[in-house]
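> only the shape, not the letters, is given here:
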């Protein structure tokens, strides 16, 4: 179903009999409809609360949660912020929360400054500064130097990019997500 200024309309029905209706199946169905109507015409997708529908969103939320922890750890302490500003020409990692879009904006920002973030956490200054929480400092460092974590960030960014030629550049069942 879709709705517009002209009212609701029926778009498509899919016979899913005999199919495994996991989160990847749901994502692919949504992708097909988005391709049909054009991404510029999609404002929101509403599903039921079935676990397979929630699973599609959980992939994104986990990576976003890691990014928020990293941002908070750096931004919420003066000395860590000083170290950050030595490596990255930004004043802050903060993004205005606009629900889903802010997740993507934050991840794109992280990807743009990836090398600076990595240089920061492998620097002698980061290693010698052992303020209040070495556990969180190690979590931040592990994530920022992990190729697997950055692959997931890139996957989410690629998956949400507009479709120009009716094909996405990502595989919705990438092994790094399992």
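Thanks, I have it. Here the structure is a predicted model, which means the values were calculated and not measured.

> CA only for contacts and neighbour counts going forward, please
Noted.

> which strands and helices lie in contact with the helix or strand residue 73 falls within?
In the assignment (DSSP states H and E), residue 73 maps to helix 51-75. The contact analysis (3 or more CA pairs under 8 Å, 6 or more residues apart in numbering; DSSP states H and E) places helix 51-75 against helix 23-37, helix 78-87, helix 100-112, helix 134-145, helix 147-160.

> also this one, for the comparison:
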């Protein structure tokens, strides 16, 4: 009896386990529900495609015992087991696509970050970079500048930071453009972009008008060149350059040259014509007014200031003071010991301040000498100057006499008060 009771009990236990196993057989498992939520973005496109295909198939298979719910079969709606484990281990999902977390459609500007613009917030990675790593990156840029002999003012180009942003957006392993790429396709594409930009400027001339600017200069081979630039509210563009070395600079010839430029730009588009303030250029401007009278002729302000400084340099009193200043600076900068001694007393301040023209350089040098009057007198009266082996030579004694001459300082102060030139060394 005991054996039959235990056998009956075993049959009940087995039957109960079978019934529990049948409960929820067709329901999705918890792992499968988590998998559907994790892979929803990846299978969205595939789901739409399968929906369309199976919906069309459902129309043909009606009456064949196949159940379709909303265009999806029960088999299609379920995910295969083990997919969640693959995703957790970093493997590809069943669709074969790797989720990126961002849309592949958009402007190219989205790939170039603007966190380097003024007032913007830097990236977390850039903010957490150590000072040593930042310095090493800047040092590599500096080594390239030194090796290629590139002027330091190239960093002032607005393309400099844009180049760095473009490289960072690509990431590690970016290969710089080769010699042949720079002189080939890249150069051609850039020239095309510049040409298109110039065409846009030309179209704006009809709406806003433009100003023609002529700039005459002499190159290292003593050629007389004249550059023509066109200004409008949208920007300035270079038109062309003419070599007038073999041409006499009379008013009639200059008028013919300028008239051809006006016809090229368009008479209706010209608002004013800007040239130098020399006599022959003024006469050419008068001929313009007599022939057209539809635009203005204006002298170049920079050239006017330059001519004023040139006239001041030719005055006898000022010419003497300027010559004495040049004598002092020439002596100091031609002797290393005296130059270092001068920087010690002036605390590193230089006396020579170069400008775009020699006339402006002379006036700016006078201003610098006047400002360093006390340090210069202290230097030539110090024990360091007395210990200088060449302090008693003729040229050294001449400079000392100039520094302690009150008339020299009065003439320099007169020049400084007369020429109220800006502290900016670019002013000419």
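Received it, and whenever you're ready, just let me know what you need. Please read all numbers here as calculations on a predicted model, not as lab measurements.

> hmm, back to that, got the angle for the helix holding residue 73 of structure 1 vs helix 100-112?
In terms of direction (axes from the mean of the first three to the mean of the last three CA atoms, to 10 degrees), helix 51-75 of structure 1 departs from helix 100-112 by 50 degrees.

> what sits up against helix 51-75 of structure 1?
Outside helix 51-75 of structure 1, the residues that touch it by CA atoms under 8 Å, 6 or more residues apart in numbering are 21-24, 26-27, 47, 80-81, 84, 92-94, 103, 106-107, 110, 136-137, 140, 143, 149, 152-153, 156, 177.

> and those, which are buried?
23-24, 26-27, 80-81, 84, 93, 103, 106-107, 110, 137, 140, 143, 149, 152-153, 156 (16 or more other CA atoms under 10 Å).

> count residues in the vicinity of residue 367 of structure 2, would you?
24 (other CA atoms under 10 Å).

> counting neighbours, what do you get for the nearest residue to it once chain neighbours are set aside?
Spatially, and ignoring its direct neighbours in sequence, residue 367 of structure 2 is nearest to residue 416 (5.9 Å; CA to CA, 6 or more residues apart in numbering). Neighbours of residue 416 of structure 2 under the rule other CA under 10 Å: 17.

> quick one: map residue 416 of structure 2 onto structure 1.
Here residue 416 of structure 2 is matched to residue 157 in structure 1, going by TM-score structural alignment.

> isn't its match up against residue 108?
Yes - counting by CA atoms under 8 Å, residue 157 of structure 1 touches residue 108, with 6.8 Å between them.

> ok, the closest residue to residue 402 of structure 2 other than its chain neighbours - contacts?
When the adjacent residues along the chain are set aside, residue 402 of structure 2 lies closest to residue 408, with 6.7 Å between them (CA to CA, 6+ apart). Going by CA under 8 Å, 6+ apart, residue 408 of structure 2 touches 321, 324, 402.

> from residue 395 of structure 2, how far out is residue 408 of structure 2?
17 Å (CA to CA, to the nearest Å).

> ok, now residue 46 of structure 2?
If you measure residue 46 of structure 2 against residue 395 of structure 2 using CA to CA, the figure is 92 Å.

> what's residue 242 of structure 2 in contact with, if anything?
Contacts of residue 242 of structure 2 (CA under 8 Å, 6+ apart): 225-227.

> residue 4 of structure 2: which of these is nearest?
In terms of CA to CA, no member of these lies closer to residue 4 of structure 2 than residue 227, at 118.0 Å.

> nearest residue to the closest one in space, please, no chain neighbours.
residue 241 (4.4 Å).

> checking the one you found next. Helix, strand or coil?
strand (DSSP: H, G, I helix; E, B strand; the rest coil).

> tell me how many other residues crowd it.
Around residue 241 of structure 2 there are 14 residues (other CA under 10 Å).

> quick one: the longest helix along structure 2 aligns where in structure 1?
Criterion DSSP state H: the longest helix present in structure 2 is helix 185-208. On structure 1, no counterpart of helix 185-208 of structure 2 exists by TM-score structural alignment.

> against residue 415 of structure 2, how distant is the equivalent of residue 139 of structure 1 over in structure 2?
In structure 2, residue 139 of structure 1 lines up with residue 398, judged by TM-score structural alignment. According to CA to CA, residue 398 of structure 2 stands 22 Å off from residue 415 of structure 2.

> same check on residue 60 of structure 2?
Distance of residue 60 of structure 2 to residue 415 of structure 2, given as CA to CA: 103 Å.

> same question for residue 320 of structure 2.
For residue 320 of structure 2, the distance to residue 415 of structure 2 - CA to CA - is 11 Å.

> show me where the stretch 1-150 of structure 2 has its strands.
With strands called from DSSP state E, counting those that start in this stretch, the stretch 1-150 of structure 2 shows none.

> quick one: the helices in it?
2-22, 30-38, 44-60, 74-77, 83-88, 124-127, 131-148 (DSSP state H, counting those that start in this stretch).

> name the residues of the longest one that come out as buried.
Under the neighbour-count criterion of 16+ other CA under 10 Å, helix 2-22 of structure 2 has nothing buried.

> same deal with the third one?
If you call a residue buried by 16+ other CA under 10 Å, then helix 44-60 of structure 2 has these buried ones: 51, 54-55, 58.

> one more: the fifth one?
Within helix 83-88 of structure 2, the residues that qualify as buried by neighbour count (16+ other CA under 10 Å) are 83-84.
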